[in-house]
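S.K.: what follows is a protein structure lacking sequence information:
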């Protein structure tokens, strides 16, 4: 029998999508290994990380060799693969569609505009 590698999640806490994936993993109790990637140090541009995600962004998960990027795709994958309470991602198609609708909306509106503020107020001022 082949051994199963632990789920690895690559993240930076400065990244809202990373925080969403980490919160989900921690709250649902899905076993995982956390692999920090310091964006402010440019670690996402390393050759090793670029092999995982050529877009050089976090979060990324590696599940027994399967690599997945983009937080919404990661959240849906985890919710579908693991036995989690249905309130996270319902089985009912209409309820699930409403969750999908919200995730698409927040990613394209709230998160998009909030990230602009973060970049202008924090990232470009190099206040860390």
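M.R.: Yes, it's here. As the structure is a prediction and not an experimental result, all values here were calculated from the model.
S.K.: when you work out contacts or count neighbours from here on, use the C-alpha atoms and nothing else.
M.R.: Fine.
S.K.: just how off-centre is the lengthiest helix in the chain within its chain?
M.R.: If you go by DSSP state H, the chain has its longest helix at helix 93-108. Helix 93-108 sits 16 Å away from the centroid of its parent chain (CA atoms, centre = their mean, to the nearest Å).
S.K.: what's downstream of that helix, the next helix or strand?
M.R.: Later in the chain than helix 93-108, the nearest helix or strand by DSSP states H and E is helix 110-118.
S.K.: gap between that next one and the chain center?
M.R.: With CA atoms, centre = their mean, you get 16 Å for helix 110-118.
S.K.: picking that back up, between helix 110-118 and the longest helix of the chain, find me the angle.
M.R.: Going by axes from the mean of the first three to the mean of the last three CA atoms, to 10 degrees, helix 93-108 is angled at 20 degrees with respect to helix 110-118.
S.K.: tell me who's in contact with residue 79.
M.R.: 88, 89 (CA atoms under 8 Å, 6 or more residues apart in numbering).
S.K.: what about 7 Å?
M.R.: Residue 79 is in contact with residue 89, counting by CA atoms under 7 Å, 6 or more residues apart in numbering.
S.K.: A strand includes it, no?
M.R.: No. Counting by DSSP: H, G, I helix; E, B strand; the rest coil, residue 79 falls outside a strand, being helix.
S.K.: comparison target, given below:
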């Protein structure tokens, strides 16, 4: 496995699930990195300096040498392609790669629209449709639980970046008022991710 010439800089917020995806993957890859916290509450993401890194004013962003890259899933793909030539985390096989991409799309779509949004409404008091978000989360977790009843990880028997992308907002769903008790296979999968060497958690919050 290759390593960067200097530590990768990760611009993040400590309670951002999108940021945690990247921090978790950097840690699992054993890559050197440094964290730069962005004060979202006071608008640090809207400063000209930060907007020059991501014009959408969102975390996470990484700097790896001369490269500046935003969007958590894009960063996961970059890190897997650049620093894991074995293809463990992002398979090179067409069907396996497509299965990973499928779950990256779910992470960007229903995972955030459901448990991610419910958590935003519950923990941070943002005016969002909490009941709709909870309904999306319940529907998603029912599908996820059935899927995980027959395999250890989302795209097969080994972990990929699909698991990294889906982990955080699933694990923190109870903070949005979505119980994981009805989903034993989801809970077992979360435990398997947490058992991976190099795993780092995101801090818990209380509504």
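M.R.: Arrived safely, thanks for sending. Computed from a predicted model, the values in this text were never measured in an experiment.
S.K.: average gap between the longest helix of structure 1 and structure 2?
M.R.: Mean deviation of helix 93-108 of structure 1 relative to structure 2 after superposition (mean CA distance after the TM-score superposition for structure 1): 1.1 Å.
S.K.: okay, buried residues for that helix please.
M.R.: Within helix 93-108 of structure 1, the residues that qualify as buried by neighbour count (16 or more other CA atoms under 10 Å) are 96, 99.
S.K.: contact partners of that helix?
M.R.: Contacts of helix 93-108 of structure 1 (CA under 7 Å, 6+ apart): 72, 89, 90.
S.K.: and if you look at stretch 126-137 of structure 2?
M.R.: The contact list for stretch 126-137 of structure 2, computed with CA under 7 Å, 6+ apart, reads 110, 113, 114, 115, 117, 118, 120, 121, 178.
S.K.: farthest-apart pair in these, please.
M.R.: For those, the farthest-apart pair by CA to CA is 110 and 121; their separation is 15.7 Å.
S.K.: which one of the two is surrounded by more residues?
M.R.: Neighbour comparison, residue 110 of structure 2 and residue 121: the larger count goes to residue 121, with 21 against 17 (by other CA atoms under 10 Å).
S.K.: the helix or strand where the more buried one lies packs against which elements?
M.R.: Per DSSP H and E, residue 121 of structure 2 falls inside helix 117-124. Contacts defined by 3 or more CA pairs under 7 Å, 6 or more residues apart in numbering; DSSP states H and E place helix 117-124 of structure 2 against helix 130-148.
S.K.: rewinding a little: list just the nearest of the contacts of stretch 126-137 of structure 2 to residue 47 of structure 2.
M.R.: residue 120 (22.7 Å).
S.K.: show me where structure 1 has strands.
M.R.: 8-11, 33-36, 60-63, 66-69 (DSSP state E).
S.K.: same for the second one, what does it pack against?
M.R.: Applying 3+ CA pairs under 7 Å, 6+ apart, one finds that strand 33-36 of structure 1 contacts strand 8-11.
S.K.: run through who's touching the strand it packs on.
M.R.: 18, 32-37, 58-63.
S.K.: that one against structure 2, how far on average?
M.R.: Averaged out, strand 8-11 of structure 1 is 0.8 Å away (mean CA distance after the TM-score superposition for structure 1).
S.K.: endpoint to endpoint, stretch 108-117 of structure 2 covers what distance?
M.R.: 12 Å (CA to CA, to the nearest Å).
S.K.: pull the distance from it to the chain's centre.
M.R.: With CA atoms, centre = their mean, you get 11 Å for stretch 108-117 of structure 2.
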